[in-house]
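> sequence unavailable; structure follows:
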């Protein structure tokens, strides 16, 4: 999210807003808009000590509404090829649902 400073003149603020509106196609509004970007640029790697012991969190249970929100968000991430399934992971981090009107999915790392 871009914030416009309070010290900016109204003319400069209007100019900036018009510029952003005119160039809105250069912004990624969803994960689906990120196609064609090199994975080297957008891949996140966890730098962990290879000798460290893996720790699994106890699997948390969610109610029906939250489970549905998680399922929908994971389906969007899979469809956008933002995540991929991994079988038998060595560690598990529970998801965290953040109330934001509906729910927003994040990880607990």
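Perfect, I can see it now. From a predicted model like this one, the values you see are computed outputs, not experimental measurements. Residues are numbered from 1 along each chain as shown.
> from here on, contacts and neighbour counts on C-alpha atoms
Noted.
> residue at max distance from the center of this protein?
Most distant residue from the mean C-alpha position of the chain: residue 11, 34.0 Å away (C-alpha atoms, centre = their mean).
> which element, helix or strand, includes that one?
Element membership for residue 11, per DSSP states H and E: helix 10-22.
> from the chain's centroid, how far away is the helix or strand just after that helix?
Downstream of helix 10-22, the next assigned helix or strand under DSSP H and E is helix 39-42. Offset of helix 39-42 from its chain centre (C-alpha atoms, centre = their mean, to the nearest Å): 15 Å.
> and helix 39-42, which residues are buried?
Residues of helix 39-42 classed as buried by neighbour count (16 or more other C-alpha atoms under 10 Å): none.
> wait, a helix at residue 96?
No. Counting by DSSP: H, G, I helix; E, B strand; the rest coil, residue 96 is not part of a helix but strand.
> list the contacts for it?
Contact partners of residue 96, counting by C-alpha atoms under 8 Å, 6 or more residues apart in numbering, are 105-108.
> how much space between residue 13 and residue 19?
Distance from residue 13 to residue 19, counting by C-alpha to C-alpha, to the nearest Å: 10 Å.
> which one's more surrounded, these two?
Counted by other C-alpha atoms under 10 Å, residue 13 and residue 19 do not tie: residue 13 has more neighbours, with 15 against 11.
> another one to put next to it:
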């Protein structure tokens, strides 16, 4: 549904996709990363405030700390006499990942069973669960790169024999672990950076400064190494 964010004149309309669930919560609605990214907003949890750009200036939404504190105390307060027994000061934790089987058919998550995948083949006890019913685009993180920015290809740096050997060993290790893969036509090229560890070995990092400049509003920027 269309939602109006902000107050006049700094307002903006956004179409938000809501999932309606039956659960006990002190919140009427929770905004996800998709909506916050569409707003290009910056949030401050401690101040209960969110700011975002509009055509008429910087809009903002601010929560009431007193009301939020009262809602929290109401949520964690013990039940009255005659009601079901509940541990004192028990916090209601709502995790959709743990409520797939307990929720009804109106849940926003698919009813398919999860699939167990072995993370380490030699150790069957180390497994993870996959939810095949959820589209990959929902769980996949992508960089919101400005389309007007021209991709930058850094010039190749010259390393000493010691550093070049360390880089080759690290790349071979990452390729063997299938953590990285070669690309034939890359659009962005960044040099690697070696940082000396306390034990004398080298730690290989990547210079993402150019990519971060192209997506300054990304909420999970890649780490820069100066």
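Cool, got the structure. The model shown is predicted, which means the values in this text are computed figures rather than measured ones.
> end to end, how far does stretch 170-185 of structure 2 reach?
22 Å.
> hmm, I typed the wrong one, I wanted stretch 50-69 of structure 2.
End to end - C-alpha to C-alpha - stretch 50-69 of structure 2 spans 18 Å.
> give the aligned range of that stretch in structure 1.
Using TM-score structural alignment, stretch 50-69 of structure 2 corresponds to no residues of structure 1.
> now do the SS call for residue 106 of structure 1.
Going by three-state DSSP: residue 106 of structure 1 is strand.
> output the contacting helices and strands for the host helix or strand of residue 116 of structure 2.
Residue 116 of structure 2 is part of strand 115-120 when elements are defined by DSSP H and E. If you count contacts as 3 or more C-alpha pairs under 8 Å, 6 or more residues apart in numbering; DSSP states H and E, strand 115-120 of structure 2 packs onto strand 123-130.
> now do the strands in structure 2.
2-7, 10-15, 42-44, 49-54, 57-62, 115-120, 123-130, 192-196, 202-206 (DSSP state E).
> ok, and which of these has the densest surroundings?
strand 49-54 (a mean of 18; mean count of other C-alpha atoms under 10 Å).
> which secondary structure elements does that one contact?
By 3+ C-alpha pairs under 8 Å, 6+ apart, strand 49-54 of structure 2 packs against strand 10-15, strand 42-44, strand 57-62.
> kindly provide the distance from residue 12 of structure 1 to residue 18 of structure 1.
10 Å.
> give me the mean distance between the biggest helix by length in structure 1 and structure 2.
Scanning structure 1 for the helix with the most residues, using DSSP state H, yields helix 64-79. Compared with structure 2 after fitting, helix 64-79 of structure 1 deviates on average by 0.4 Å (mean C-alpha distance after the TM-score superposition for structure 1).
> and the angle from that helix to strand 102-107?
Relative orientation of helix 64-79 of structure 1 versus strand 102-107 (axes from the mean of the first three to the mean of the last three C-alpha atoms, to 10 degrees): 60 degrees.
> can you check which part of structure 2 helix 64-79 of structure 1 sits on?
Counting by TM-score structural alignment, helix 64-79 of structure 1 sits on residues 161-176 of structure 2.
> residues in contact with the matching stretch?
In contact with stretch 161-176 of structure 2 (C-alpha under 8 Å, 6+ apart) are residues 180-181, 194, 202, 204.
> buried residues in it, which are they?
For stretch 161-176 of structure 2, by 16+ other C-alpha under 10 Å, it's 163, 166-167, 171.
> which one of those is nearest residue 140 of structure 2?
Here the nearest of these to residue 140 of structure 2, counting by C-alpha to C-alpha, is residue 171; it sits at 24.2 Å.
> and the residue positioned nearest the centre of structure 1, what does it touch?
Nearest to the mean C-alpha position of structure 1, by C-alpha atoms, centre = their mean, lies residue 106 at 7.1 Å. Residues near residue 106 of structure 1 by C-alpha under 8 Å, 6+ apart: 95-98.
> rebuild these as JSON lines, extending it with distance to residue 38 of structure 1.
Shown next, in JSON lines, are these (distance: C-alpha to C-alpha, whole Å):
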{"residue": "95", "distance to residue 38 of structure 1": "27"}
{"residue": "96", "distance to residue 38 of structure 1": "28"}
{"residue": "97", "distance to residue 38 of structure 1": "29"}
{"residue": "98", "distance to residue 38 of structure 1": "29"}
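> looking at structure 2, which of those residues hold up?
When those are mapped onto structure 2 and checked using both residues aligned by TM-score structural alignment, their matches' C-alpha atoms under 8 Å, the preserved contacts are 95-98.
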